[in-house]
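Asker: Please work out how this folds:
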Amino acid sequence: MLAPVLIFVYARPEHTKQTIESLSSNYLASETDLFIFSDAPKNEKSIEMVKLVRDYIDTIPDKKIFRSVKIIKSEVNKGLANSIISGVSEIVKLNGQVIVLEDDLITSPDFLNYMNDALKFYENDKKIWSISAYTFDLEFPDKYKSEIYLSYRACSWGWATWKDRWDTVDWKVTDYKTFKKDKRLRDKFNRGGRDMSGMLDAQIAGKIDSWAIRWCYSQFKSDMFTVYPRVSRVRNIGLDGSGTHSGISTRYDTTLNKSTKKCEFDHPELNDIILRLFKDRFGTRFEYFIIWNKILIKKMLRI
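Answerer: So this is what the prediction gives:
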């Protein structure tokens, strides 16, 4: 059995359509169970767009593209964080593993192959927290031969994990008071990006509502890694100002994999050069506050 795919959609019909269509072109689409979670409108502005999204996803089961399609429509607005936490918790309990997408992610044709192969390869490796399908275009060291690399930070743009990892997350971050005052811990958390401690502060202060920073924090506490591909299997099309959870940016543009060759997984060591290149993609703390405050305002307004 392949891992089920969960897609979380809201009020972007054109982005949702592109996400579904690219997934339907995957080599393993016909063998994959698809769960689509549709959040309810938060305000009157979003009613019509949510309706258009729901009208579209209602047509998917009729096309017989996937092994099965189940659509879950919320009657109340949960917001992205609660939608993902509750949706993943429900499905991972039944299946033991999940692959997760949002409504603005284009996947390569081998996305499902990459994800399922990685889930199988690393399932019993207790140093691996999650699998990312997205990656930056990085300049890898000449001597680095692996087709994947490790990072201290999880990714929310096309990811996968297992039930035993998901179940350990403390969504309330009950030890935050200790973390907040400990500079050593804060610096260590920021190994995955200079923005991480500040984002957790913003989450606890109620300035943002992010499941991902809490997911990353639990990874940090567990001292585990996320597997990234050298060549991305996901491209984000949502950083165009169109959505609740995005601003306008080309900062994270990447090249989508076109090769039909299967990814070869192994157990590489952490590479300091790659870790630095990865971390630098998140900029300085000053850049973080300029860029992310614009994005987070849109998140809070949910327009």
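Asker: C-alpha only now, for contacts and for neighbours.
Answerer: Will do.
Asker: Run a quick neighbour tally on Phe66.
Answerer: Using other Cα atoms under 10 Å, Phe66 has 18 other residues around it.
Asker: if I read this right, it contacts Ser24, doesn't it?
Answerer: Yes - with contact defined as Cα atoms under 8 Å, Phe66 reaches Ser24; the gap is 7.2 Å.
Asker: ok, which stretches of the protein are helices?
Answerer: Applying DSSP state H to the chain gives helices spanning 13-24, 44-57, 79-95, 111-122, 163-166, 176-181, 183-189, 196-204, 211-222, 272-280, 285-301.
Asker: Buried ones in the last one, by neighbour count?
Answerer: Taking 16 or more other Cα atoms under 10 Å as the neighbour-count basis, helix 285-301 is seen to contain the buried residues Tyr288, Phe289, Ile291, Ile295, Leu296, Ile297, Lys298, Lys299.
Asker: what would those look like in CSV with distance to Tyr149?
Answerer: CSV is the format used below for the buried residues of helix 285-301 (distance: Cα to Cα, whole Å):
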residue, distance to Tyr149
Tyr288, 24
Phe289, 28
Ile291, 26
Ile295, 28
Leu296, 29
Ile297, 33
Lys298, 32
Lys299, 30
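Asker: of those residues, closest to Glu90?
Answerer: Nearest to Glu90 among the buried residues of helix 285-301, counting by Cα to Cα, is Lys299 at 24.3 Å.
Asker: One more, so I can put them side by side:
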Amino acid sequence: MTATSASPLRTPVVLLTFNRPALTRRVLDAVAIAAPTRLYVVSDGPRADHPDDARLVAEVRALFDALPWACEVIRDFAPENMGLRRRVSSGLSAAFAADERLIVLEDDCLPHATFFPFCEALLDRFATDERVTSITGTNFQNGQRRSGASYYFSHRHHVWGWASWRRAWQHFDLEMTRWPTFVAEGGMATVTDDSYEESYWTRLYSQAYRGELNTWAYPWSFSCAVAGALCVRPEMNLVTNIGGADDPTHPNLSARLHDLPLEPLGELRHPPDMVRHQAADMFEFDWAFQGKELRERFAPRRGWRALWPKITHALRGRT
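Answerer: Got it, this is the predicted structure:
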């Protein structure tokens, strides 16, 4: 089969929205090409201290009053503002309670047309395979191709356009209750074998656990990490974030990840082995999450720290 198949999209789509009608319209136009038969619209309510929110939220919700294709629209509209963390997690939990599998887009995540059949084909392929918990549309390899296949496997469960199953989401824990035990027992070593990356994600997961970050994405990726699960990553970039580099929804990500070019996937080719691509994960950390900058900044300090016992031992020998 090809990833450009024109067959009807069987998998429901979830669109996560708030107060950005122009961006939501662009993403909705892309969803219209796929024409899913069921569309979940998760909408947070206006913030009381933002005067424009009521109007903007109403404009976003009105976009779904008359869609240009036959579709069941399930409106999950919060009357008051719940915040990103609770609104998205509650909306996804409700949708997964109703459907076995979903394709999920945020209002600033613009997909290529081949993103939808790509997700659907791999939702079918790995439907009962507990080793895989998500499929994502983003590629942060800066143009590099990792294989002759259409995708590779990763430990990075990104959410700028993704898909999953109820069987995976049922392990989602917004409060990250297993985090203290997981990190104390060295669980992060199963996520990455790089000390810089381990420190990076440990800091973010710790902040999320303490409630310092308004995020549902880190609890989700942590749930996948606890399961030791893989994420399917395309060799081409199938989703681009159009929210802008100063987007408050994603403040910790590099500006280089926004507005990446979209590419068609073409013929769907499966990799021969189901193993994590370590080199791809390492490159992504270095390029997309400033891993290279972290190494350059802290490597000299770590080098001196490692040498210091030898230096002091040598100095003692002279006295």
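Asker: right, and the helices of the first structure - which one's nearest Glu139 of the first structure?
Answerer: Going by Cα to Cα, the one of the helices of the first structure nearest Glu139 of the first structure is helix 272-280, 8.1 Å.
Asker: Pull the residues that contact that closest one.
Answerer: Identification of contacts with helix 272-280 of the first structure by Cα atoms under 8 Å, 6 or more residues apart in numbering yields Phe136, Leu138, Phe140, Pro141, Tyr149, Ser151, Arg191, Gly192, Gly193, Arg194.
Asker: just how off-centre is that helix within its chain?
Answerer: Centroid displacement of helix 272-280 of the first structure relative to its chain, using Cα atoms, centre = their mean, to the nearest Å, is 20 Å.
Asker: Check stretch 213-230 of the second structure too.
Answerer: 9 Å.
Asker: So which bit of the first structure is that stretch matched to?
Answerer: Aligning stretch 213-230 of the second structure against the first structure (TM-score structural alignment) gives residues 208-225.
Asker: How about the matching stretch, which residues are buried there?
Answerer: Neighbour counts over stretch 208-225 of the first structure (16+ other Cα under 10 Å) mark 208-220, 222, 224-225 as buried.
Asker: hmm, which two among the contacts of helix 272-280 of the first structure are most spread apart?
Answerer: Pro141 and Arg194 (22.5 Å).
Asker: the more surrounded of those two?
Answerer: Arg194 (22 against 10).
Asker: Was I right to think the more buried one contacts Thr284?
Answerer: Yes - with contact defined as Cα under 8 Å, Arg194 of the first structure reaches Thr284; the gap is 6.2 Å.
Asker: what's Phe265 of the first structure in contact with, if anything?
Answerer: Ala118, Phe121, Ser146, Glu147, Ile148.
Asker: of the buried residues of helix 285-301 of the first structure, closest to Glu264 of the first structure?
Answerer: Nearest to Glu264 of the first structure, judged by Cα to Cα, of the buried residues of helix 285-301 of the first structure is Tyr288 at 34.2 Å.
Asker: And that closest one, how close does it get to Val169 of the first structure?
Answerer: As judged by Cα to Cα, to the nearest Å, Tyr288 of the first structure and Val169 of the first structure stand 25 Å apart.
Asker: Then Tyr149 of the first structure?
Answerer: For Tyr149 of the first structure, the distance to Val169 of the first structure - Cα to Cα - is 23 Å.
Asker: So which of the two has more stuff around it?
Answerer: Per other Cα under 10 Å, whichever of Tyr149 of the first structure and Val169 has more neighbours is Tyr149, with 24 against 17.
Asker: Just tell me what that one corresponds to in the second structure.
Answerer: In the second structure, the residue matched to Tyr149 of the first structure (TM-score structural alignment) is Tyr152.
Asker: and what of Asp33 of the first structure?
Answerer: Per TM-score structural alignment, Asp33 of the first structure is aligned with Arg38.
Asker: okay but that match is in contact with Pro12, surely?
Answerer: Yes - the pair Arg38 of the second structure and Pro12 passes the contact test of Cα under 8 Å, sitting 4.9 Å apart.
Asker: the more surrounded of those two?
Answerer: The neighbour count for Arg38 of the second structure versus Pro12, taken as other Cα under 10 Å, is higher for Pro12 (23 against 17).
Asker: which position in the first structure aligns with that one?
Answerer: Using TM-score structural alignment, Pro12 of the second structure sits opposite Pro4 in the first structure.
Asker: Let me see the contact set for Phe35 of the first structure.
Answerer: By Cα under 8 Å, 6+ apart, the contact set of Phe35 of the first structure is Pro4, Val5, Leu6, Ile7, Val69, Lys70, Ile71, Ile72.
Asker: From Lys279 of the first structure, how far out is the closest residue in space to the first one that isn't next to it in sequence?
Answerer: With Cα to Cα, 6 or more residues apart in numbering as the measure, Asp33 is the residue that lies nearest to Pro4 of the first structure, at 5.0 Å, once sequence neighbours are left out. Counting by Cα to Cα, the gap between Asp33 of the first structure and Lys279 of the first structure amounts to 35 Å.
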